[in-house]
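> Show me how the following folds:
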Amino acid sequence: MEPTEPTPQDPTRRPAPETLSYPERGATRHRPLPAGYHHLGHRTAIGHGPEVFARAGAAVTGFAMHRAAGVRVRAADRAEPGGSVEISAGLGPVRLAVPCEVVWTDQDPARVGFAYGTRPGHPECGEESFVVELAPDGTVWFEVTAFSRPARWYTRLAGPVVPVLQHAYARHCGRVLRRLAAAS
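Below is the predicted model of the structure:
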């Protein structure tokens, strides 16, 4: 059976193959990041040990980190390649819902995470990854990597404010994940 577009009733159905709004699928995993985009890289230590790593990995791939950071997420219970994700942020009734697609996942003994890419209708064009790594010394790191550029008139108008907000969100996610991973 051929993948289909998600429906409002089932946002987790697999989207059709060419649904991203940019051609560099997977570039957050296979560097270098493409030219012509704003680049974001943020890395923060969130704890120590395999238990923290396991909790952090589950919080990232299960979207608990996003939700705890104040973002609404409509997606499957776990990030899977090809899965649709709808992210919405805002205050009260003023929310912007944006369509994304999970483009890759990692589930290795020392690296867990995923990336989603923008779909048509998203105010930005690009990809963002959220990865938890367990270093040989036991330190657990959280890294956000992204490339993006405006795709709508209002994000072009916002100019340099958008990358500043993206970096602030990456730092916020690190703080939230540190708290989630420390909880027992």
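> okay, CA-based contacts and neighbour counts for the rest of this
Will do.
> Now do the contacts for L180.
Applying CA atoms under 8 Å, 6 or more residues apart in numbering to L180 gives the contacts 55-56, 59, 65.
> Also R43?
By CA under 8 Å, 6+ apart, the contact set of R43 is 141-144.
> Now those residues in TSV, please, with extra columns for secondary structure.
Supplementary listing: the contacts of R43 in TSV, determined by DSSP: H, G, I helix; E, B strand; the rest coil:
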residue	secondary structure
W141	strand
F142	strand
E143	strand
V144	strand
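> what's the closest of the residues you listed to A110?
W141 (10.3 Å; CA to CA).
> contacting residues around the closest one?
43-47, 132-135.
> switch to 7 Å and redo it
43-46, 132-134 (CA atoms under 7 Å, 6 or more residues apart in numbering).
> With F53 instead?
134, 140.
> cool, and F142?
F142 sits in contact with 43-46, 131-133, 174, where contact means CA under 7 Å, 6+ apart.
> and the gap between it and G47?
F142 is 9 Å from G47, where distance means CA to CA, to the nearest Å.
> Now tabulate the contacts of R43 in a markdown table and tack on distance to V103.
Listed next are the contacts of R43 as a markdown table, based on distance: CA to CA, whole Å:
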| residue | distance to V103 |
| --- | --- |
| W141 | 21 |
| F142 | 19 |
| E143 | 17 |
| V144 | 15 |
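> which of the residues in the longest strand seen in the chain are buried?
In the chain, with assignment by DSSP state E, the single longest strand is strand 94-108. For strand 94-108, burial by neighbour count (16 or more other CA atoms under 10 Å) applies to 97-106.
> do stretch 111-118 as well
Across stretch 111-118, burial judged by 16+ other CA under 10 Å covers 111-118.
> How about stretch 143-162?
143-151, 162.
> With stretch 39-50 instead?
Within stretch 39-50, the residues that qualify as buried are 39-40, 43-48, 50, counting by 16+ other CA under 10 Å.
> Following up with a second sequence; could you model it the same way so I can compare the two?
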Amino acid sequence: MTTPGPADPALTYAEVGATSGTLPPGYHHLDVARVVGQGRDWFDVAAARVLTWEVQRRAGLEVAATREVALGVRAVLRMRVGPVPVRAPVEVVVVTAEPDRVGFAYGTLEGHPERGEERFEVVLRPDGAVEARIRAFSRPGRWFTRLAGPVGRRLQRSTTTRYLDALTQPVPDAS
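Predicted structure coming up:
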């Protein structure tokens, strides 16, 4: 992770990397897994989608990042909530690259509507199933997310479903 300079926004939470283990108390927790495909070829496709921000783009978010996922890379995710544009700056805080497990976690930066961390991971299980898992811990970081209350949680769940759908969608036919 890079150390922020004077003009760089800082991470907004202390539990960096906690999506790798026990989720910390004091936050809303999310932990969802789904089988998204079968076999090494599909695992490779899903892993590539995770490591290139394609999951977020396929879920309907705009991603402004200087490069693919790597430790310390910062990005700004943009989405619309109804007519309102929402800007969510993040920093990649964990990257996992193993033969049968690939993923990353990003943490929220100042200016993000939430405070916390979200992890995206795909695993090739011994039975050949490709499982996608999204884990997160978060709490409101801005006045409007505190005001949104349960509506904000529903939005997070629906975005998580779109992320998983983005890993399930078939590869476009090259013909």
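> re earlier: and of the buried residues of strand 94-108 of the first structure, the nearest to T7 of the first structure?
In terms of CA to CA, no member of the buried residues of strand 94-108 of the first structure lies closer to T7 of the first structure than P99, at 11.8 Å.
> P140 of the second structure matches what in the first structure?
Using TM-score structural alignment as the criterion, P140 of the second structure maps onto P150 of the first structure.
> What residues does that match make contact with?
P150 of the first structure touches 123-125, 156, counting by CA under 7 Å, 6+ apart.
> Can you list the residue ranges for strands in the first structure?
With DSSP E as the criterion, the first structure has strands spanning 38-48, 72-74, 84-91, 94-108, 111-118, 124-134, 139-150.
> Which part of the second structure matches stretch 132-140 of the first structure?
Going by TM-score structural alignment: stretch 132-140 of the first structure matches residues 122-130.
> buried residues in the matching stretch?
122-125, 129-130.
> again, but for stretch 155-171 of the second structure
Residues of stretch 155-171 of the second structure classed as buried by neighbour count (16+ other CA under 10 Å): 159-168.
> can you list those in a markdown table and add distance to T3 of the second structure?
Compiled in a markdown table, those are given as follows (distance: CA to CA, whole Å):
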| residue | distance to T3 of the second structure |
| --- | --- |
| T159 | 30 |
| T160 | 29 |
| T161 | 33 |
| R162 | 32 |
| Y163 | 29 |
| L164 | 32 |
| D165 | 34 |
| A166 | 32 |
| L167 | 32 |
| T168 | 36 |
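> how many other residues sit next to the counterpart of R58 of the second structure in the first structure?
Aligned by TM-score structural alignment, R58 of the second structure pairs with A68 of the first structure. Close neighbours of A68 of the first structure, defined as other CA atoms under 10 Å, add up to 15.
> Could you measure from A68 of the first structure over to E128 of the first structure?
18 Å.
> In the first structure, which residues correspond to the lengthiest helix in the second structure?
Longest helix in the second structure by number of residues (criterion: DSSP state H): helix 150-168. Aligning helix 150-168 of the second structure against the first structure (TM-score structural alignment) gives residues 160-178.
> Centre of the chain to that stretch, how far?
Put simply, stretch 160-178 of the first structure sits 11 Å off its chain's centre (CA atoms, centre = their mean, to the nearest Å).
> ditto for stretch 137-148 of the second structure
17 Å.
> what residues are up against the closest residue to L96 of the first structure other than its chain neighbours?
Leaving aside its sequence neighbours, L96 of the first structure sits nearest to S88 (CA to CA, 6 or more residues apart in numbering; 5.2 Å). Residues near S88 of the first structure by CA under 7 Å, 6+ apart: 71-73, 95-98.
> swap in A56 of the first structure?
A56 of the first structure touches 132, 177, 180-181, counting by CA under 7 Å, 6+ apart.
> As JSON lines, those with distance to T19 of the first structure would be great.
Shown next, in JSON lines, are the contacts of A56 of the first structure (distance: CA to CA, whole Å):
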{"residue": "V132", "distance to T19 of the first structure": "27"}
{"residue": "L177", "distance to T19 of the first structure": "30"}
{"residue": "L180", "distance to T19 of the first structure": "32"}
{"residue": "A181", "distance to T19 of the first structure": "33"}
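> Just flag the most distant two among those.
Between any two of those (CA to CA), the greatest distance is 12.8 Å, for V132 and L180.
> Any figure for the gap between T105 of the first structure and P81 of the first structure?
Here the criterion is CA to CA. By it, T105 of the first structure lies 6 Å from P81 of the first structure.
> scratch that, P109 of the first structure is what I was asking about
Distance from P109 of the first structure to P81 of the first structure, by CA to CA: 19 Å.
> neighbour-wise, which of these two wins?
Taking neighbours as other CA under 10 Å, P109 of the first structure and P81 compare with P81 leading, 16 against 11.
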